[in-house]
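# Generate coordinates for the sequence data below:
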Amino acid sequence: MNDTSPFFSPISPDGLASYLDRIGYEGDVATSLSCLEALHLLHPQAIPFENINPYLGLPVRLDQGSLMKKLITQGRGGYCFEHNLLFGAVLRKIGFKVRSLAARVLWQLPAGKIMPRDHMVLMVSLHAERYLVDVGWGGNTLTKPLLLGNDQMQATPHEPFKLQNCDGIYTLSIQLNGEWEPMHQFGLEEYLLPDYEVISWYLNQHPDSLFVNHLMAARTTKSERLALKDDQFTIHPTNGVTEKKRLGTPGEVLDVLQDRFGIRIPEKKALIDRLRQRVF
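The predicted structure is shown next:
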């Protein structure tokens, strides 16, 4: 195994074992496509997307020790930087060649609105092929690596996706209800930990940040996708009708976070107070 990188802190052998136990992976640990696909499928099922720290004004730390403590030991989740920095460290430890990238979000934006490159994705090179890897998008996160250089529809265990390349800029789209919806754009320029720390600080601190103003969580299971925004809980079955529920109290929100998203909630009183201030 080769986990050397001059740009990102390595994960320890014990850390790798703890991660594999957290996501429930029991297969061979090897630089193979089957291993990569299995890890990619299990990660978003076991480790939820959530922004409780920014919502409560708590720091989001991106060093490897903090990521392991929060996402593995404490049974928490996080947003894209936390997920993909941890996942990238795991893949490097196993021996995969990983490049860290940044994407410009397009999802549900009005025409002409330009966002910064504030979403982290990974590119994994394996057997002369390159794959888009991303376990940190949230509600419609990938559940399978996508092959770069293939502009046709690519099936996943959940929705179909498509990657289109225009002069070195890739656009990721998802098919929902028969329509293609753009999610984000990215190039292949490598981003390093300090780049992500600057962007993450902005998302975690700016008074207009979505993560500061709204409580969000997402989790993908084998048969459905779960999403929470403030008091709106949504269940998207893989094959079925979407169900939306309006939660009536902060206590119901906490119950959903714990029972459906599997999040061990820190600062329960502070979260209840924040919800009462912002939502209820």
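# C-alpha from now on. contacts and neighbour counts both.
Noted.
# what separates residue 270 from residue 196, distance-wise?
27 Å (C-alpha to C-alpha, to the nearest Å).
# Which one of these two is surrounded by more residues?
residue 196 (22 against 11; other C-alpha atoms under 10 Å).
# Assign the more buried one to one of the three secondary structure states.
Following DSSP: H, G, I helix; E, B strand; the rest coil, the label given to residue 196 is helix.
# In contact with it, which residues are there?
81, 120 (C-alpha atoms under 8 Å, 6 or more residues apart in numbering).
# 7 Å - rerun?
Shown in contact with residue 196 (C-alpha atoms under 7 Å, 6 or more residues apart in numbering): residue 81.
# now swap in the one 10 residues further on and tell me
Contacts here follow C-alpha under 7 Å, 6+ apart; on that basis residue 206 touches nothing.
# The structure of the following sequence is requested for comparison with the preceding one:
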Amino acid sequence: MTSRPTYSEQQLELYLERIGYSTSGGRLQNLRQNIDQDALGTLGELQRRHIAAIPWGNSALHYSQHHTNSLNPKWMFEKMVSRRHDGYCMESTGMFLIVLRSLGYTVYPTAGRVSHAAVKGVDDGLYLAFNHMVLIVCIQGEKYMADVGFGNNCATSPLPLQEFATAAFIAPSEMRLVKESIAEFENPSQKVWIYQVRYNPDSAWLPQFCFSDIEFLPQDFEVMNFSVSQSRTSMFIKTVICTRMLLSLDGSEVKGQCVMAGREVKRRIRGQTEVLETLQSEGDRVAALAKYFDMHFHEDEIQGIQGMTSEII
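A predicted model of the protein is given here:
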């Protein structure tokens, strides 16, 4: 049987420090006790703190000399924990997978297709190719979707694989799963899980991505990662994107998000959007990444964006 990578006790301690889990001593020991007592509630707290601490973004494709992303466990840990940088879905969720496995959760990854509604703003019922990682966590005989890598519409808590199980997203928004066929299937009897959000109780549910509960393998994600990070049509190589969720003071809920896209940095709190800064230069953007996302780059990394279409000039 092929072994799956895990992180050491020391790495887990550093990860918990990175996401701000428990300020008292014995983080890892306390966490394991919490998992024994309430595995689902603890999973929810880990997911919530992860998306608030580790930004979702694609900085390495722009601010580097190599312009690549790796799914190597050591690379991901160094990048997102030691360097405190961002990661996109297969990196952030890929590391979260290894963390959960190391903590004893029964978990496996599957792949998702992102909807046109999410990437183009047009709900035409169509989806892109497989390009997203989703986790299925099994707790006491039930399956839950966990995701820490879907940007500003990322699920803020685990969702049971149950139809129409609506949960709070970022108030007044809500999220849910439905199980339906999609327009491009030739056999409409085939059904997949569809993650949907709506921005208030009066608005329409919008599909974000669809997935099945079939396990995908590391080599599958290597192919997806190469396509997403290197294809000339990928949005990830056209612009610099960064998002971080914002927690309430007691850390019990996600209250909003800070988003940088193009030349603007915005903060959204409970449905209200405020422009924090308009970026006029690369210097402005590098400073904004440090100020709002606590991401700091070496000089050679900053120089890596020169000549790219994403450079602010």
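# TM-score for this pair?
TM-score for the superposed chains, counting by TM-score structural alignment, normalised by the length of the first structure: 0.90, backed by 275 aligned residues with a C-alpha RMSD of 2.1 Å.
# In terms of helices and strands, where is residue 165 of the first structure?
Here residue 165 of the first structure sits within strand 161-166, counting by DSSP states H and E.
# which helices and strands does that strand pack with?
strand 169-176 (3 or more C-alpha pairs under 7 Å, 6 or more residues apart in numbering; DSSP states H and E).
# what residues does the next helix or strand after the strand it packs on touch?
Next along the chain after strand 169-176 of the first structure, taking DSSP H and E as the criterion, comes strand 179-186. With C-alpha under 7 Å, 6+ apart as the test, strand 179-186 of the first structure has contacts from 102-107, 169-175.
# Need the counterpart of residue 214 of the first structure in the second structure.
Per TM-score structural alignment, the equivalent position to residue 214 of the first structure in the second structure is residue 239.
# residues contacting its match?
Contacts of residue 239 of the second structure by C-alpha under 7 Å, 6+ apart are 262, 310.
# And residue 142 of the first structure, by the same measure?
By C-alpha under 7 Å, 6+ apart, the contact set of residue 142 of the first structure is 134-135.
# Now the element after the helix or strand where residue 277 of the second structure lies, going C-ward?
Secondary structure from DSSP H and E places residue 277 of the second structure in strand 272-278. With elements assigned by DSSP H and E, the helix or strand that comes after strand 272-278 of the second structure is helix 282-293.
# which part of the first structure lines up with that next one?
Under TM-score structural alignment, the counterpart of helix 282-293 of the second structure in the first structure spans residues 250-261.
# buried stuff in that stretch?
Applying a neighbour-count criterion of 16 or more other C-alpha atoms under 10 Å, one finds 250, 253-254, 256-257, 261 buried in stretch 250-261 of the first structure.
# dump the residue contacts of the closest residue to residue 248 of the first structure other than its chain neighbours.
Closest residue to residue 248 of the first structure apart from its sequence neighbours, by C-alpha to C-alpha, 6 or more residues apart in numbering: residue 231 at 7.2 Å. Each residue near residue 231 of the first structure by C-alpha under 7 Å, 6+ apart is listed here: 246-247, 253.
# possible to save the residues you listed as a markdown table with distance to residue 7 of the first structure?
Below are the contacts of residue 231 of the first structure laid out as a markdown table (distance: C-alpha to C-alpha, whole Å):
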| residue | distance to residue 7 of the first structure |
| --- | --- |
| 246 | 44 |
| 247 | 43 |
| 253 | 38 |
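# nearest residue to the aligned partner of residue 186 of the first structure in the second structure other than its sequence neighbours?
Aligning on TM-score structural alignment places residue 186 of the first structure opposite residue 211 in the second structure. With sequence-adjacent residues excluded and distances taken as C-alpha to C-alpha, 6+ apart, residue 211 of the second structure is closest to residue 112, at 4.5 Å.
# residue ranges of the strands in the stretch 1-150 of the second structure, please?
Ranges of strands in the stretch 1-150 of the second structure, per DSSP state E, counting those that start in this stretch, are 56-57, 106-115, 127-139, 142-146.
# Now do the match of helix 282-293 of the second structure: everything it contacts.
48, 219, 231, 247, 263-264, 272, 275-276.
# Return the residue of the first structure aligned against the residue nearest to residue 211 of the second structure.
Aligned counterpart of residue 112 of the second structure in the first structure: residue 103 (TM-score structural alignment).
# I figured that match was touching residue 123, is that so?
No. Judged on C-alpha atoms under 7 Å, residue 103 of the first structure makes no contact with residue 123 at a distance of 11.7 Å.
# Count residues in the vicinity of the residue lying closest to residue 136 of the first structure once chain neighbours are set aside, would you?
Nearest residue to residue 136 of the first structure in three dimensions, chain neighbours excluded: residue 80, at 4.1 Å (C-alpha to C-alpha, 6+ apart). The local packing of residue 80 of the first structure (other C-alpha under 10 Å) involves 23 other residues.
# residue contacts, residue 80 of the first structure?
119-120, 136-137.
# now the second structure: which of the contacts of residue 231 of the first structure match?
Among these, the ones still in contact in the second structure (both residues aligned by TM-score structural alignment, their matches' C-alpha atoms under 7 Å) are 246-247.
# Of the contacts of residue 231 of the first structure, just say which sits nearest to residue 94 of the first structure.
residue 253 (37.5 Å; C-alpha to C-alpha).
# Distance check, the closest one against residue 13 of the first structure.
In terms of C-alpha to C-alpha, residue 253 of the first structure sits 37 Å off from residue 13 of the first structure.
# Show the contacting residues for the residue positioned nearest the centre of the second structure.
The second structure has residue 149 as the residue nearest its centroid, 1.1 Å off, counting by C-alpha atoms, centre = their mean. By C-alpha under 7 Å, 6+ apart, the contact set of residue 149 of the second structure is 56, 88-89, 92-93.
# That one maps to what in the first structure?
In the first structure, residue 149 of the second structure lands on residue 136 (TM-score structural alignment).
# what does residue 264 of the second structure give?
Counting by TM-score structural alignment, residue 264 of the second structure corresponds to residue 232 in the first structure.
# go on, residue 88 of the second structure?
By TM-score structural alignment, residue 88 of the second structure lines up with residue 79.
# How about residue 19 of the second structure?
So residue 19 of the second structure corresponds to residue 23, using TM-score structural alignment.
# Just give the number of residues close to that match.
18.
# hang on, the earlier thing: make CSV out of the contacts of strand 179-186 of the first structure and add neighbour count and distance to residue 147 of the first structure.
Shown next, in CSV, are the contacts of strand 179-186 of the first structure (neighbours: other C-alpha atoms under 10 Å; distance: C-alpha to C-alpha, whole Å):
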residue, neighbour count, distance to residue 147 of the first structure
102, 24, 17
103, 23, 17
104, 18, 19
105, 20, 20
106, 19, 20
107, 14, 21
169, 14, 15
170, 21, 12
171, 21, 13
172, 24, 11
173, 21, 13
174, 22, 14
175, 14, 17
